[in-house]
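>>> predicted model, plus sequence, below.
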Amino acid sequence: MLEVLRNPTYGKLFSAQVVALLGTGLLTIALGLLAFDIAGGDAGIILGTALTIKMLAYVGVAPVIAALTGHLPRKLVLISADMLRAAVAISLPFVTEAWQIYLLIFVLQAASATFTPAFQAVIPEVLPDEAQYTRALSLSRLAYDLEALVSPMLAAALLTVITYNNLFVGTFLGFVGSALLVIGTRFPKIDPSRPAPFFDRLTRGVRVFWRVPELRSLLALNLVVATSTGMVIVNTVVLVQGQLGRPQTDVAILLAAYGTGSMIVALALPRVLDKLPDRTVMLTGAFILPLGLVAAAALIASPASASTWVGLIGTWCLLGAATSLILTPSARLLRRASNETNRPAVFAAQFSLSHACFILTYPAAGTLGAWIGLPVTARLLAGVGVAAAIAAWLAWARSTPAGALTKRESETAASTQ
C-alpha cells in the first residue's frame, strides 16, 4: 500500500491531507467541549445545529464553487481554501455565544467544501492506475481516521495540560501546514473544462449521478452512513459526559475507538477489493451499520458499568469499520464514471449529495437525543439505515453483477458535460 507514496506529487498531497486532518480532529473535540461549556446537557442541540450548518455549507457551496472555479488552476484553489480555513480556526478560541459558532463554522466549512472535492478530483490524475488509486483511497481513509484516532489521543494528552480553547491553535497550524505542502507540490497538467453555461456546469456532476445506476445506489449508501455518523459525532460527548458522567478524555477515547475500526478495515480493503466486487463490500457495510446502532441503543439503556463502557467502545469500533466498508471504495465508482474534465464536478456532486444526508441526521440525532433520549434515537436512526440499505441493494441489483461500470456506461457518463 505504501508504494504509492513513492510518487512525489501524491506523497506531498497525502502529507497535506494528514496535517490538515490532524487539525480538523482537534477542532472536532474542541467544538464539542465548547458546546458543552456553553449549553451543558443541551450541548447536543448546539452541536447538532452547528453541524447542520456545516452540512448546508457543504451542500450549497461545493457544486457552486466547482462550477465557478473549473477554469482555475486546482493548486490555487486548494491553497486559497486552506488559508481561509486557517483564518477562521484562529478566531474560534474567542467565541462566547452559540451564534458565533454558527457563523464561523459556516465560513470554515464553505472553505472545506471548496478544498475537499478539488483535492479528491486531482488524485486520479496523479495515480491513473486503478490498483494504485485503490491503495491511495485506503491511505486517504486512514488519513480521515486520524480525526477519530490520533487527533483524539493527542487531544486527550493536551487536555491534561491546557484548556480546550487552545486546541483551536492546533487546527490553525494544521491548515497552514497543508497550504505549505500544496505550495511545494508539482501538479500534473490538467486541461480546464470547456466553456459552458453556468447552470450546465452547476448540474454536470448530478447528471452523471442520475445516469449511472451504481452512483444512484451510492446516494442511498450515503444515507446509511449518515445515520450512524450522526449518532457518533453529535451524541458521543452527551453520552460520555452527560449520561455516563465520565471525564472529557473519555470522549476522545470513544471517538478513537470509532477511528480504530475504520482504520483496520481501510488497511485490509486493497487486498479485499482485488478479490471481491465493490457491491459486495459496500452493501455488507450498509447492513452492519443499523445492527451496530441497535446494539448501541441496548448498551446506552443499560445501567452504567465497566462492562457497558467496554461494550460501547466495541460498538463504536464496529460502526467505524462498517463505515469504512462503504466510504473507502466509493471513489472508485466516481473515478470510473468521470473523465479529467468533468471529474471535479462529479466529486463535488458526491461531496454535496452525501452531506445532504447529514442535514437530516445531525439535527435528528441532537434534537431527538435531547427530547426522547439516546436509546430511542439510536433505534430510530437504525430504522432509517435499514430502509436506505434496502434501497441501495435494490438499485445496485439492477446493475452489473460485479458492481463495476460497463464500458458503455462509463463512456456515456463521462461524456456528460
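It's in.

>>> hey, let's count contacts and neighbours off CA atoms from now on
Will do.

>>> how far away is the residue sitting nearest the centre point of the chain from Gly40?
The structure's the chain has its C-alpha centroid closest to Tyr144; by Cα atoms, centre = their mean the separation is 7.3 Å. As for Tyr144, its distance to Gly40 is 29 Å (criterion: Cα to Cα, to the nearest Å).

>>> who are the contact partners of Ala39?
Counting by Cα atoms under 8 Å, 6 or more residues apart in numbering, Ala39 touches Ile46.

>>> let me fix that: Ile183
Lys75, Ile79.

>>> any idea how far it is from Met83?
From Ile183 to Met83 the distance is 12 Å (Cα to Cα).

>>> and what of Ile65?
Between Ile65 and Met83 the distance is 16 Å, computed by Cα to Cα.

>>> check Val384 too.
For Val384, the distance to Met83 (Cα to Cα) stands at 38 Å.

>>> who's more crowded, these two?
Of the pair Val384 and Met83, Met83 is the one with more neighbours under other Cα atoms under 10 Å, namely 19 against 16.

>>> Leu27: how many residues sit nearby?
26.

>>> just the one 5 residues further on next, same as before
With neighbours defined by other Cα under 10 Å, the count for Gly32 comes to 23.

>>> give the contact list for it.
Counting by Cα under 8 Å, 6+ apart, Gly32 touches Ala43, Leu47, Val237.

>>> which of those residues fall in strands?
Among those, none falls in strands (DSSP state E).

>>> pretty sure Tyr58 contacts Ile105?
No: in this structure, Tyr58 is not within contact of Ile105 by Cα atoms under 8 Å, at 11.0 Å.

>>> another one to put next to it:
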Amino acid sequence: MLDILSDRTYRHLFLAQVVALLGTGLATVALGLLAFDLSGDGAALVLGTVFTIKMVAYVGIAPIAGAFADRVPRRALLVTLDLVRAGVALALPFVTEVWQIYVLIFLLQSASAAFTPTFQATIPDVLPEEARYTRALSLSRLAYDLENIVSPTLAALLLAVMSYNSLFLGTVLGFAASALLVVSVVLPSPRPSEPRGVYDRTTRGIRIYLATPRLRGLLALNLAAAAAGAMVLVNTVVLVRGSLGLSESALAWTMFAFGAGSMIAALVLPRVLDVLPDRPVMFGGATLMVATLVGLALTVLGAGLGWSILLTAWLLVGLGYSAVLTPSGRLLRRSAHAGCHCTLINQILWIQGDLGRDCTPNYNISTARTAGRH
C-alpha cells in the first residue's frame, strides 16, 4: 500500500492531507471544549449546529465550486483556500459568543467545500491505475484516522501544559503546511470536459447518484455511518465532561478510542477486500455500529455509564465506521468514469474521508439505472 508514496506528487498531496487533518483534529477537540465552556450541557446543541452548518456549506457550495474548479489553476486555488482556512482558524481562539463560532465555522467550511472537489479530483489524475488508486483510498482512510488518533493524543499532552484555545494554533500551522506542500509540486491540468450549463454541471452528480442502484444502497449505508459519527462528534464532550465529570484530557483519549478502532479496520480492510466482496463487509460494519450503540444505550439505562464502557463502545463504533466508508470509494469508482466533473460524488467521498473521481461525458442517467445493479 505504501509503494504509491514513491510518486512524488502524490506523496506531497498525501502529506498535505495529513498535516491539515492533524490540525483539524486539534480544532475538533478544542471546539468541543469551547462549546462546553460557553454552553455547558448545551454544548451538544452547539456542536450539532456547527456540523449542520458544515453540511449546508458542502451541499450548497461544493457542487458549485466543483462545477467551476476546472476553470482556474488547481494549485493556485488550493493554496489560496488553505490560507483562507488558516486565517479563519487563527480567529477561533478569540471567540467569546456562540454566534461567533457559527460565523467562523461557516467561513471555514465554505473554504473547505471549495477546496475539496478540486483536491480530490486531482488524485485519480495523479494515480490513474485502478490498483494504485484503490491503495490511495485506503491511505486516505488512514489519514482521516490519524486525525482521530494522533490529534487527540497530541491534544491530551498539550492540554496538560496549556489552555485548549492554544490548540487552534495547531490548526493554523496544519493549513499553512498544507499550502506549502501543494506549492512544492506541479499538479495535472484539469481534463477538458464537455461544455454544459451551470444547472447541468451542478446537479448532474446527484441525478446520476440517485439513478444508480448500487449508489442508492450506498446512500443508506452512508446515513448509518453519518448517524454513528454524529453521535461520537456531538455527544462525546457532554458524556465525558458532563455525565462522567472527567478532565479535558479524558475527552481527547475518548476520541482516541474511536480513531483507534477506525484505523485498525483501515489497516486490515485492504487484505479483507481481496477475499470478500464489498457488500458483506460494509453491511457488517453498519450492523456493528448499530448493535454497539443500542448496547450502549441499554447498558446506560441499566448499570449506568462508565468511562471504560464508553471507550469500548467508541472503539467498536470506529471499527464499523471504517468498514463502511473505506470500500465506498471503490463502489463510486466503479459507478463513475474519467472525463467530466461528478461533483456530488467527490463531495460525498470527502465527507467520508475517501477520494473522489470524475465521470465521463457519455455517462447518462438511463445508463446509470442499469449499470449499478450488481
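Good, I have the coordinates. It should be emphasised that the depicted structure is a prediction, and the values quoted were computed from it without experimental measurement.

>>> buried residues of the helix or strand where Ala291 of the second structure lies, list them for me.
Ala291 of the second structure is part of helix 278-302, with elements assigned from DSSP states H and E. Residues 278-279, 281-282, 285-290, 292-293, 296 are the ones in helix 278-302 of the second structure that count as buried (16 or more other Cα atoms under 10 Å).

>>> average offset between it and the first structure?
After superposition onto the first structure, helix 278-302 of the second structure sits on average 1.8 Å from its aligned residues (mean Cα distance after the TM-score superposition for the first structure).

>>> please name every helix or strand in contact with that helix.
With contacts taken as 3 or more Cα pairs under 8 Å, 6 or more residues apart in numbering; DSSP states H and E, helix 278-302 of the second structure sits against helix 213-237, helix 307-325.

>>> now do 6 Å
When contacts are defined as 3 or more Cα pairs under 6 Å, 6 or more residues apart in numbering; DSSP states H and E, helix 278-302 of the second structure packs onto helix 307-325.

>>> what residues in the first structure pair up with the helix or strand just after the helix it packs on?
Moving toward the C-terminus from helix 307-325 of the second structure, the next helix or strand (DSSP H and E) is helix 328-334. Helix 328-334 of the second structure lines up with residues 330-336 of the first structure when matched by TM-score structural alignment.

>>> distance from that stretch to the middle of the chain?
16 Å (Cα atoms, centre = their mean, to the nearest Å).

>>> where along the stretch 101-250 of the second structure do the helices fall?
Assigned by DSSP state H, counting those that start in this stretch, the stretch 101-250 of the second structure shows helices spanning 130-159, 167-183, 198-211, 213-237, 248-275.

>>> any chance of those helices in JSON lines, plus distance to Val72 of the second structure?
Output for the helices of the stretch 101-250 of the second structure, formatted as JSON lines (distance: least, Cα to Cα, whole Å):
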{"stretch": "helix 130-159", "distance to Val72 of the second structure": "25"}
{"stretch": "helix 167-183", "distance to Val72 of the second structure": "15"}
{"stretch": "helix 198-211", "distance to Val72 of the second structure": "16"}
{"stretch": "helix 213-237", "distance to Val72 of the second structure": "30"}
{"stretch": "helix 248-275", "distance to Val72 of the second structure": "34"}
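
>>> how about the ones you listed, which one is nearest Gly302 of the second structure?
The closest of the helices of the stretch 101-250 of the second structure to Gly302 of the second structure is helix 213-237. By Cα to Cα, the value is 19.5 Å.

>>> quick one: map Gly318 of the second structure onto the first structure.
Mapped onto the first structure by TM-score structural alignment, Gly318 of the second structure lines up with Gly320.

>>> for its match, list the residues it contacts.
With contact taken as Cα atoms under 6 Å, 6 or more residues apart in numbering, Gly320 of the first structure is in contact with Tyr258, Gly259, Gly261, Ser262.

>>> and the furthest pair within those?
By the measure Cα to Cα, Tyr258 and Ser262 form the most distant pair in the contacts of Gly320 of the first structure, at 6.6 Å.

>>> any idea of the angle the helix holding Ala291 of the second structure forms with helix 213-237?
Helix 278-302 of the second structure and helix 213-237 are oriented at 30 degrees to each other (axes from the mean of the first three to the mean of the last three Cα atoms, to 10 degrees).

>>> may I see the buried residues of stretch 63-81 of the second structure?
In terms of neighbour count (16+ other Cα under 10 Å), stretch 63-81 of the second structure has its buried residues at 63-70, 74-75, 78-79, 81.

>>> now tabulate the residues you listed in CSV and tack on secondary structure and distance to Ile365 of the second structure.
Below are the buried residues of stretch 63-81 of the second structure laid out as CSV (DSSP: H, G, I helix; E, B strand; the rest coil; distance: Cα to Cα, whole Å):
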residue, secondary structure, distance to Ile365 of the second structure
Pro63, helix, 18
Ile64, helix, 20
Ala65, helix, 22
Gly66, helix, 20
Ala67, helix, 18
Phe68, helix, 22
Ala69, helix, 23
Asp70, helix, 23
Arg74, helix, 29
Arg75, helix, 32
Leu78, helix, 31
Val79, helix, 35
Leu81, helix, 33
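
>>> wait, which of those is closest to Ala226 of the second structure?
Nearest to Ala226 of the second structure among the buried residues of stretch 63-81 of the second structure: Pro63, at 19.8 Å, using Cα to Cα.

>>> give the contact list for the equivalent of the closest one over in the first structure.
In the first structure, the residue paired with Pro63 of the second structure is Pro63, using TM-score structural alignment. For Pro63 of the first structure, the contact set (Cα under 6 Å, 6+ apart) comprises Leu202, Ala348.
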